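Colleague: Turn this into a model:
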Amino acid sequence: MTKDAHTATEYALSKVPQITLGFWVIKIAATTLGETGGDWVTMSLNLGYLIGSAIFTLFFIVLVSGQIKADQFRPFLYWATIVATTTLGTTMADFADRSLGVGYPGGVAIILVLLVASLAIWYRTEGDVSVQSITTPKAEWFYWITILLSQTLGTALGDWLAGDDRGGLGLGYEYGALIFGAGLVVVAVLYFRTAISRTALFWAAFILTRPLGATLGDFLDKPVAQGGLHVSRLYASLILLAFIVVSVALIPQRAAQKTEPV
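Modeller: As a prediction, this is how the structure comes out:
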């Protein structure tokens, strides 16, 4: 690799955080905020899923563009972009399985197809879908679009397991959170005990943390009669936002390295 190419690689990778326990703690909090924040805009403010998705799409485009233009890894910018994908993912999933009338199973199927297509096109174009492959603006766009779709799929999965309408399995938010939490434990065991692709395990964990956050978010703001704590969506979102800001400020983070086995 030439010196210029090596510099370009380090430049791109410096904007992606190292995958650590702290990363997953903040990620789960961000996904929970995405659920409460997305529901606050679409339901509490009564703007609807289509308008809510349009609003969050604007934030997503602006923040991803800023992330791509950044000259180095900037934690607050990165996590603001992650939050944008979680809120947009919430409204997109709700629009798919509620406004389109396909129910939770139909919404999961549609979003799953889009996610697989995104990964396939990314791989066909760049030859790699790992974090280490993000060395160009094009790869970064693929990365963020795939993250957005994984967040959307996670939301749809969480609603499917917890909900008792629209074809939902009716397991409730507490059991839903336990199931997805158990799934993350399995992924962690596979990571430390097997040689399964780290890239595949990363995306599996990234998808599973979203429904875990979605079920936790629903548990916070849904009525007691529906198995929730009935906390105001606005207050829940503000508490989660404060937690994320403090976590990003206090949890040590550094840019991922090319040799990092993600």
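Colleague: contacts, neighbours, all on C-alpha from now
Modeller: OK.
Colleague: Which residues are in contact with residue 191?
Modeller: 198, 201 (CA atoms under 8 Å, 6 or more residues apart in numbering).
Colleague: and what of residue 203?
Modeller: So residue 203 contacts nothing (CA under 8 Å, 6+ apart).
Colleague: gap between it and residue 151?
Modeller: Computed as CA to CA, to the nearest Å, the residue 203 to residue 151 distance reads 11 Å.
Colleague: Where does the residue nearest to the spatial centre of the chain fall, secondary structure wise?
Modeller: Among the residues of the chain, the one closest to the centroid is residue 151, at 3.6 Å (CA atoms, centre = their mean). Taking DSSP states H and E as the criterion, residue 151 maps to helix 137-162.
Colleague: Please spell out which residues along that helix are buried.
Modeller: 139-162 (16 or more other CA atoms under 10 Å).
Colleague: Could you check how many residues crowd around residue 222?
Modeller: Close neighbours of residue 222, defined as other CA atoms under 10 Å, add up to 18.
Colleague: contacting residues around it?
Modeller: Taking CA under 8 Å, 6+ apart, one finds 228-231 in contact with residue 222.
Colleague: hmm, 7 Å instead?
Modeller: Residue 222 makes contacts with 228-230, as judged by CA atoms under 7 Å, 6 or more residues apart in numbering.
Colleague: before we move on, what about residue 11?
Modeller: Per CA under 7 Å, 6+ apart, neighbours of residue 11: residue 72.
Colleague: one more to put side by side:
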Amino acid sequence: MTTERLLDDPSFAPVRTLANKVPEATVCFWIIKVLTTGMGETASDLLARVLGPVPAVGLGGLALVASLAVQFAVRRYIAWVYWTAVVMVSVFGTMAADVLHVGLGVPYAVSAPFFLVALTAVFALWYAVERTLSVHGIRTRRREAFYWAAVLATFALGTAAGDLTATTGFGYLGSVALFAAAICVPAIAHRLGVLGAVLAFWTAYVITRPLGASLADWMALGHARGGLGLGLGPVTLAWTVAIAGFVGRPGVSRRDAADAATV
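Modeller: I've put the predicted structure just below:
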């Protein structure tokens, strides 16, 4: 049996101690995921502008810890708890990438590979311990810890990658087109049977970050930077309302919760 098939093999799942705490990767899941990435990008920039970089990072870190504490405390998937944690990971992941670049002067061409190595290390340790990277078996605290470590690394990597393309010739709108095309690759490869479900999921998960962030930046930033000039505040508010609308849909929340409990 190949490593890829091992990753998808449900027989590696441990004895259940919790209901699966990750929602099904439906169309709504991917829409909300992209929205959280964009909202996290503009919210991070807005907080840094209003509060200053250091207070913004401190506040973002505290909010991240609080949201993850609530997520770990519940014993099943709860839509608003899960997506609040994702939003805060998005905000703090953006800050982590920006601190390296703006605060420490690390080029995106260096930070992007660094975060890729960090993500690879998380996946390697996760697989070494659990023998699977599937999100269909997040039923133990240890697996949940690995999952959120991977999520945080994907957001930092995606932020650095998106900023790298946006500042090296593609621009924000060009980056949107680039990553919109890129996210189709794992979907098509999986449908053709070339790429396993686990690898396809995580590849798409990484790409959603620069896709959503580039789109939000293009909407928010001024014409001089190639954007629409709508402003960080209005874009952050609009995307937050959109997230709340999708997460709060009774049908979506109930279906995801039911699926998560029975996977």
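Colleague: Overlay them and tell me the TM-score.
Modeller: Laid over one another, the chains give 0.88 as their TM-score (TM-score structural alignment, normalised by the length of the first structure), with 246 aligned residues with a CA RMSD of 1.8 Å.
Colleague: follow-up on the earlier one: average distance between the helix holding residue 151 of the first structure and the second structure?
Modeller: On superposition with the second structure, the mean distance recorded for helix 137-162 of the first structure (mean CA distance after the TM-score superposition for the first structure) is 0.6 Å.
Colleague: Run the angle between the helix or strand following that helix and helix 137-162 for me.
Modeller: Counting by DSSP H and E, the next helix or strand C-terminal to helix 137-162 of the first structure is helix 172-193. Counting by axes from the mean of the first three to the mean of the last three CA atoms, to 10 degrees, helix 172-193 of the first structure points 130 degrees away from the direction of helix 137-162.
Colleague: if we can go back for a sec, for the aligned partner of the residue nearest to the centre of the first structure in the second structure, give me its contacts.
Modeller: Aligned against the second structure by TM-score structural alignment, residue 151 of the first structure finds its counterpart in residue 155. Going by CA under 7 Å, 6+ apart, residue 155 of the second structure touches 90, 93, 206, 209.
Colleague: Which of those remain contacts when I look at the first structure?
Modeller: Retained in the first structure (both residues aligned by TM-score structural alignment, their matches' CA atoms under 7 Å) from the contacts of residue 155 of the second structure: 90, 93, 206, 209.
Colleague: Which position in the first structure pairs with the second one?
Modeller: Aligned against the first structure by TM-score structural alignment, residue 93 of the second structure finds its counterpart in residue 89.
Colleague: what sits against its match?
Modeller: Listed by CA under 7 Å, 6+ apart, the contact set of residue 89 of the first structure reads 148-149, 151-152, 155.
Colleague: What is the aligned counterpart of residue 22 of the first structure in the second structure?
Modeller: By TM-score structural alignment, residue 22 of the first structure lines up with residue 28.
Colleague: Identify the residues contacting its match.
Modeller: No contacts exist for residue 28 of the second structure under CA under 7 Å, 6+ apart.
Colleague: As a markdown table, the contacts of residue 89 of the first structure with distance to residue 3 of the first structure would be great.
Modeller: Compiled in a markdown table, the contacts of residue 89 of the first structure are given as follows (distance: CA to CA, whole Å):
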| residue | distance to residue 3 of the first structure |
| --- | --- |
| 148 | 33 |
| 149 | 35 |
| 151 | 36 |
| 152 | 39 |
| 155 | 43 |
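Colleague: if we go to the second structure, which of those residues are intact?
Modeller: Kept across both, from the contacts of residue 89 of the first structure, using both residues aligned by TM-score structural alignment, their matches' CA under 7 Å: 148, 151-152.
Colleague: From these, pick the one nearest residue 193 of the first structure.
Modeller: The nearest member of those to residue 193 of the first structure, counting by CA to CA, is residue 151 at 26.6 Å.
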